[in-house]
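Colleague: What follows is a protein structure lacking sequence information:
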């Protein structure tokens, strides 16, 4: 590569010990982790909870990226959310109770990506079409649907975070 940058994760080849059907999900999560690390490097803690045009703050996006991955992977296992997960959900984006730093929130996301990759690597591909129920309303999805949505939702919020951080950095 001309500038010594690696190609995007999905262009680096298959991941060792990752079932083929969930490779795209793993690639997306790894790509998000890399982009997030670069984006948030040097971002000031004092701007963490600032909003642009009334949109969500960087702190919200960082908390939500972590929380939604954990919740979707919980549903993919066929489990209901715990009280701890529901409590975390209710505090996403609320700076009044938070003393987090940017680096702590990035580390939390990285740890959740690691946990998600571990779950993906242990996935039996024959279970990908199994029905799972989501949320209090118990709406139906499949294991693959939950995994795919986790990748899509992660990239959606990363995109929003990229714009918000760019505006806040001026």
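Modeller: Received the coordinates, thanks. Just so it is clear, the structure is predicted and the values come from calculations on it, not from any experiment.
Colleague: make it CA atoms for all contacts and neighbour counts henceforth
Modeller: Noted.
Colleague: Pretty sure residue 154 sits against residue 67.
Modeller: No: the criterion here is Cα atoms under 8 Å, and residue 154 misses it with residue 67 at 10.4 Å.
Colleague: Just give the closest residue to the spatially most central residue of the chain, not the sequence neighbours.
Modeller: For the chain, the residue sitting closest to the mean C-alpha position, by Cα atoms, centre = their mean, is residue 65 at 3.8 Å. Of all residues not flanking residue 65 in the chain, residue 154 sits nearest, at 6.0 Å (Cα to Cα, 6 or more residues apart in numbering).
Colleague: Relative to residue 148, how far out is that neighbour?
Modeller: Distance of residue 154 to residue 148, computed by Cα to Cα, to the nearest Å: 10 Å.
Colleague: same question, residue 72
Modeller: The value you get for residue 72 to residue 148, if Cα to Cα is used, is 10 Å.
Colleague: what's the spacing between stretch 121-130 and its chain's center?
Modeller: 20 Å (Cα atoms, centre = their mean, to the nearest Å).
Colleague: same deal with stretch 93-107?
Modeller: Chain-centre distance of stretch 93-107: 15 Å, with Cα atoms, centre = their mean.
Colleague: Give the buried residues for it.
Modeller: Neighbour-count burial for stretch 93-107, counted by 16 or more other Cα atoms under 10 Å, picks out 93, 102-103, 105-107.
Colleague: this is the comparison structure:
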């Protein structure tokens, strides 16, 4: 099987400053893994919560939502009412959504995040950024790094959940 190397081994991403290349690589790697491991995932298992674990649907909603939120904070913005509503509804089952629509929304958020990365001024990386209602301190770089790290970690959790759910099926 002819498989590409991991994204970080394919060279620099055009239009993204060298300091932010690892963020872009991590986000693209996550998108590829989500696409690969959700391919042909049974729709009937999307909202299953085996043993109290978060569902595959939750993981996909959360991946999209958290990237949107972290990039808002990195851009110096607080969350909008729509983002707050999305956050409140992430943990609920959404029978109207499909694996395909959830993965497409995640891929669209990855594209938006990469576009934001390309527009990030390297001189702003150490700028103070306030996070959440408590306005906890961070920086642009801290938030972008956390977005990449959180996304990769959560994709790992998604993959474990997918394997677990599929293993329970006859």
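Modeller: Received the coordinates, thanks. Because the structure is a prediction, the values reported are computed rather than measured.
Colleague: ok so, going back, any idea which element the residue nearest to the centre of structure 1 lies in?
Modeller: helix 58-76 (DSSP states H and E).
Colleague: just checking, what packs against that helix?
Modeller: helix 83-91, helix 102-121, strand 131-134, helix 143-169 (3 or more Cα pairs under 8 Å, 6 or more residues apart in numbering; DSSP states H and E).
Colleague: So for residue 72 and residue 148 of structure 1, which residue has more residues nearby?
Modeller: The residue with more neighbours, out of residue 72 of structure 1 and residue 148, is residue 72; 23 against 18, by other Cα atoms under 10 Å.
Colleague: Just tell me what residue 114 of structure 1 corresponds to in structure 2.
Modeller: Under the alignment (TM-score structural alignment), residue 114 of structure 1 pairs with residue 111 of structure 2.
Colleague: That match: how many residues sit nearby?
Modeller: Neighbours of residue 111 of structure 2 under the rule other Cα under 10 Å: 16.
Colleague: How about the one 4 residues further on?
Modeller: Here the count is done by other Cα under 10 Å, and residue 115 of structure 2 has 14 residues near it.
Colleague: Ok, residue 10 of structure 2 next?
Modeller: With other Cα under 10 Å as criterion, residue 10 of structure 2 counts 10.
Colleague: What lines up with it in structure 1?
Modeller: Using TM-score structural alignment, residue 10 of structure 2 pairs with residue 12 in structure 1.
Colleague: Next one: its match from residue 123 of structure 1, what distance?
Modeller: From residue 12 of structure 1 over to residue 123 of structure 1 the distance is 21 Å, taken as Cα to Cα.
Colleague: Residue 65 of structure 1 matches what in structure 2?
Modeller: Using TM-score structural alignment, residue 65 of structure 1 sits opposite residue 63 in structure 2.
Colleague: do the same with residue 23 of structure 1
Modeller: By TM-score structural alignment, residue 23 of structure 1 lines up with residue 21.
Colleague: For its match, what is the enclosing helix or strand?
Modeller: Assigned by DSSP H and E, residue 21 of structure 2 falls in helix 21-38.
Colleague: Can you name every helix or strand that that helix contacts?
Modeller: Here helix 21-38 of structure 2 touches helix 99-119, helix 140-167, going by 3+ Cα pairs under 8 Å, 6+ apart.
Colleague: Could you tell me how far the residue nearest to residue 95 of structure 1 when sequence neighbours are not counted is located from residue 141 of structure 1?
Modeller: Nearest non-adjacent residue to residue 95 of structure 1, counting by Cα to Cα, 6+ apart: residue 49, 6.3 Å away. Residue 49 of structure 1 sits 33 Å away from residue 141 of structure 1, going by Cα to Cα.
Colleague: can you check residue 105 of structure 1 too?
Modeller: 29 Å.
Colleague: Same check on residue 114 of structure 1?
Modeller: According to Cα to Cα, residue 114 of structure 1 stands 23 Å off from residue 141 of structure 1.
Colleague: Now for the equivalent of residue 132 of structure 2 over in structure 1: which residues touch it?
Modeller: Alignment note: residue 132 of structure 2 maps to residue 135 in structure 1; criterion TM-score structural alignment. For residue 135 of structure 1, the contact set (Cα atoms under 8 Å, 6 or more residues apart in numbering) comprises residue 80.
Colleague: What is the end-to-end distance of stretch 8-19 of structure 1?
Modeller: Stretch 8-19 of structure 1 has an end-to-end distance of 19 Å (Cα to Cα).
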